[in-house]
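**Q** I would like to see how this sequence folds:
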Amino acid sequence: MSQKRKIALFVSAIGFGGAEKVVSLLLDELTKYFDVTLILLYDEIKLPLNKNAKIVILSKPGSTFKTNIFARLYDNFKFIFKYQKALKEHNIEVAVSFLVRQNIMNGIAKMNNKKLKTIISERCFPSIMYSDQKATSFLTKLLIPFFYNKNDKLFSNSIYINNDLISNYNIKIDTSVIYNPILTKNRKPKLKSYKNLEDVFNVVTVGRLIPVKNQKSIIEAIKLLPSNFVLDIYGDGELHDDLNLLSKELDIQDRIHFNGNVNNVKSHIVEKHCFVLSSITEGFPNVVLEAMSVGLPVICTNCMSGPLELLNDNEKVNILSGSFVKAKYGLLVNVDDTVGLSQAIKYMQNNIEERNMYSKLSFERAKTYDVSNIGIHVKNLIDSL
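**A** All right, here's what the predicted structure looks like:
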């Protein structure tokens, strides 16, 4: 029997973020075909990992991401050398990295080892994601074109991300789209029943509490709805206190529940009536796939990128301000349209048959993104080198 090819997956840590979830799922599939080493910058593992993968951690136990710019630069220089050393020690033939810092380090590793094959993966819409701060915008405009183009191939989770990289960052290497994987079941869980319009209607959202996720918009939408509409928020982040204060200022603090990070989030959200994504920008939202995989009907902002591809086969829609559009697999609203979002939530509550229909469509749609299917696409990409 031929020896398995040695590959590495490179990510900062295995926390609760979208890229980390993708890596943890892909390990289960890729270890079937390759000898896999998972390389992490930090000693943080919060998700289950396949026992057949070797794990290499580049920092000392207890080390965390530095906020001081000079400490961060020093850490990055150390990581560059440690990463290349790990690739050499484990005889890695193909290195696959995720997110901008690791992608740049993969480009450097390729520059110093021409025999190494490298694949990078961008998971966000860079021209929006990195535009908030002038320094970050300047550095990414400088570093991404130079180091990304040193790699062999790039894949993202949206055609719009690739277009952004080509148009705004002059990416010239081969690009492809491989959507995020999800674990699905053969039988759809039973959707939580809702018969009396006076009963509590449970809305749920999942995501880091950061500006681009825009949970503020959902909280403001709940304020526009009757008192029997409540919102559960799963996730944590820098805006927790601000969002909690907002709910108090709007006098709806008893209807907004902050639940923090949880393991197996699907077991929590399956008990709700509908799922909402309110992001300003996305890559390809894992949380929407997770909601759909348990049969939750979903409402998404038509942000760049992901929701249009996922909910409407990438067919463009025209959404009026203060309203929503019934897409093929869920409802779409304009970004930051609080009134439109409240109307979409109200529609899901008022129309039981439509809610049940979208529940079934969600579940069937999610199956096409099962990790067994997506894993083959990643395998084929690796095999092409």
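**Q** going by C-alpha atoms from here, please, whenever you check contacts or count neighbours.
**A** Noted.
**Q** just the helices from this protein, written as ranges.
**A** Assigned by DSSP state H, the chain shows helices spanning 18-30, 69-89, 100-112, 126-129, 134-143, 159-169, 215-223, 240-249, 266-269, 286-293, 307-312, 338-350, 352-367, 371-383.
**Q** single out the most deeply packed of the ones you listed.
**A** Counting by mean count of other Cα atoms under 10 Å, helix 286-293 has the highest mean neighbour count of the helices of the chain, with a mean of 25.
**Q** how far away from the center of its chain is that helix?
**A** How far helix 286-293 lies from its chain's middle: 10 Å, per Cα atoms, centre = their mean, to the nearest Å.
**Q** next: stretch 35-52.
**A** The offset between the C-alpha centroid of stretch 35-52 and the centroid of the whole chain comes to 18 Å, using Cα atoms, centre = their mean.
**Q** let's see this one next to it:
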Amino acid sequence: MKVLQIIDSLPATSGGARFVVNLVKKLAERNIDCQLLLIDGAKSHFLDELNLANIKIISLDDGVKNRYRFKYIRKIAYFMTDFDLVHVHVFPSSYMVAAATLLKKDVTVVFTEHNSYNRRATNWVFKLIEKFVYSRFNKIICLSDQVLKFVTQNLSIPLENLCIIENAIDTHAVINAVPYSKKELGYENSDWLLLMSARFTLQKNHKVLIEAMCLLPEDVKLLLAGDGILKEELEMQVYKLGLTDRIQFLGSRKDVFRLMKSVDINVLSSNFEGLSLAALEAMTVGKPFIASNVEGLDFVVQDPRLLFENNPKSIAMLVSDLINNEQLRKTAVEICAERSKKYDIDVMVDKYIEVYEEVLKKNDGK
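**A** Got it, this is the predicted structure:
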């Protein structure tokens, strides 16, 4: 079986990128000829990781600013015909591949929907485009029940074209990461360190987390790992609030697992999620993990004691509770560890292979 995975790029702190990298490597281990096509092949530690694993990468461009050019559709259509199956991830790659199927028919395509919400599907104009795009896929794989409900309710996709395969993590890689000391990170042992590792995009809610820092003691420090279009705006917010000595922007990092193990509390403040890979990874490192009480994250965390509302007071209260209550911290670690055990990457890969085989068999029978 020859499988072409397609995603627009591999930004260093993208959960979607981490998902694709993990999946490609595991499929290769199962002796499946799996290659990766990127619209934007800009350098990242994920590319280095794939090169070390001898994964073939097809890069259409490098550092591209506009990913909606027709030339990419033609190039994707050209490469698709060399594979038994194409597996596409996230927007705008989904649009590019859907359009490419009009140029190259009889191509088997599956799509993984990573998010439990997208604005395009709720806008009456873009909803028509979304329905067309989804109609070009032989199978749509949803990362959770919440994702599936959103798709069915907003896009009226037939249930026979949908299935659920929950996200999963490479626990071996997370567990083997070696933590830094607080001194190595430039802090005192008495400091309380928070970490949020996520792209600076509208999906995430760094802004409210930054505001919450104003309500927390001086010895509470926040590390932000990632990059994105909102970085300068958030840096300005930190400056205006007088928090530059307490909030550090780390940039894109390839040592996120080490950082997660080094801090006291891992945080994910978000407006919506699918089944967050970053959340699952943070729940594996042996530290408390707290998150926004929003669609997707509520399912991952489940315990309301570890969820906060997206307002500064709610975040500050939960962080303070964890700092001041050692038993709550221990309980949080136990809750997180127990939940993360349910998401093993080998089980997930088995399910993807089953879907690939099912869709290919169905198409061969036509």
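**Q** TM value for the aligned chains?
**A** After superposition, the two chains reach a TM-score (TM-score structural alignment, normalised by the length of the second structure) of 0.86; 345 aligned residues with a Cα RMSD of 2.6 Å.
**Q** before we move on, the earlier item: so which of the helices of the first structure gets nearest residue 209 of the first structure?
**A** helix 240-249 (6.1 Å; Cα to Cα).
**Q** quick one: map residue 366 of the first structure onto the second structure.
**A** Pairing criterion TM-score structural alignment: the partner of residue 366 of the first structure within the second structure is identified as residue 340.
**Q** surely residue 215 of the second structure is in contact with residue 313?
**A** Yes: assessed by Cα atoms under 8 Å, residue 215 of the second structure is found in contact with residue 313 at 7.3 Å.
**Q** between the helices of the first structure, which one is nearest to residue 8 of the first structure?
**A** For those, distance to residue 8 of the first structure was read as Cα to Cα. The smallest value, 7.7 Å, belongs to helix 69-89.
**Q** hmm, who's touching the closest one?
**A** With contacts defined as Cα atoms under 8 Å, 6 or more residues apart in numbering, helix 69-89 of the first structure is touched by 8, 39, 41, 56, 58, 59, 65, 66, 105, 108, 109.
**Q** try stretch 309-326 of the second structure
**A** Residues external to stretch 309-326 of the second structure that are found in contact with it (Cα under 8 Å, 6+ apart): 192, 205, 208-209, 211-213, 215-216, 269-271, 292-293, 306, 308, 328-329.
**Q** mind doing that once more with 10 Å?
**A** For stretch 309-326 of the second structure, contacts defined as Cα atoms under 10 Å, 6 or more residues apart in numbering pick out 192, 194, 205, 207-217, 220, 264-265, 267, 269-271, 288, 290-294, 305-308, 328-332.
**Q** dump the contacts of helix 69-89 of the first structure into JSON lines; add distance to residue 149 of the first structure as well.
**A** Putting the contacts of helix 69-89 of the first structure into JSON lines (distance: Cα to Cα, whole Å) gives the following:
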{"residue": "8", "distance to residue 149 of the first structure": "19"}
{"residue": "39", "distance to residue 149 of the first structure": "22"}
{"residue": "41", "distance to residue 149 of the first structure": "22"}
{"residue": "56", "distance to residue 149 of the first structure": "26"}
{"residue": "58", "distance to residue 149 of the first structure": "25"}
{"residue": "59", "distance to residue 149 of the first structure": "27"}
{"residue": "65", "distance to residue 149 of the first structure": "26"}
{"residue": "66", "distance to residue 149 of the first structure": "27"}
{"residue": "105", "distance to residue 149 of the first structure": "12"}
{"residue": "108", "distance to residue 149 of the first structure": "10"}
{"residue": "109", "distance to residue 149 of the first structure": "12"}
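**Q** which ones among the residues you listed are found in strands?
**A** With strands taken from DSSP state E, the overlap with the contacts of helix 69-89 of the first structure comprises 8, 39, 56.
**Q** and the furthest pair within the contacts of helix 69-89 of the first structure?
**A** Between any two of those (Cα to Cα), the greatest distance is 24.7 Å, for 8 and 66.
**Q** residue 16 of the second structure matches what in the first structure?
**A** Residue 16 of the second structure is assigned residue 19 in the first structure as its aligned equivalent, the criterion being TM-score structural alignment.
**Q** now residue 4 of the second structure
**A** With TM-score structural alignment as the criterion, residue 4 of the second structure matches residue 8.
**Q** cool, residue 86 of the second structure as well?
**A** With TM-score structural alignment as the criterion, the equivalent of residue 86 of the second structure in the first structure is residue 95.
**Q** what's the burial count for that match?
**A** Residue neighbour count, defined by other Cα atoms under 10 Å, stands at 26 for residue 95 of the first structure.
**Q** report the separation between the two terminal residues of stretch 242-252 of the second structure.
**A** For stretch 242-252 of the second structure, the first and last residues are 24 Å from each other (Cα to Cα, to the nearest Å).
**Q** matching residues in the first structure for it?
**A** Counting by TM-score structural alignment, stretch 242-252 of the second structure lines up with residues 251-261 of the first structure.
**Q** tell me the buried residues in the matching stretch?
**A** Of the residues in stretch 251-261 of the first structure, those with enough neighbours to count as buried (16 or more other Cα atoms under 10 Å) are 252, 253, 255, 256, 260, 261.
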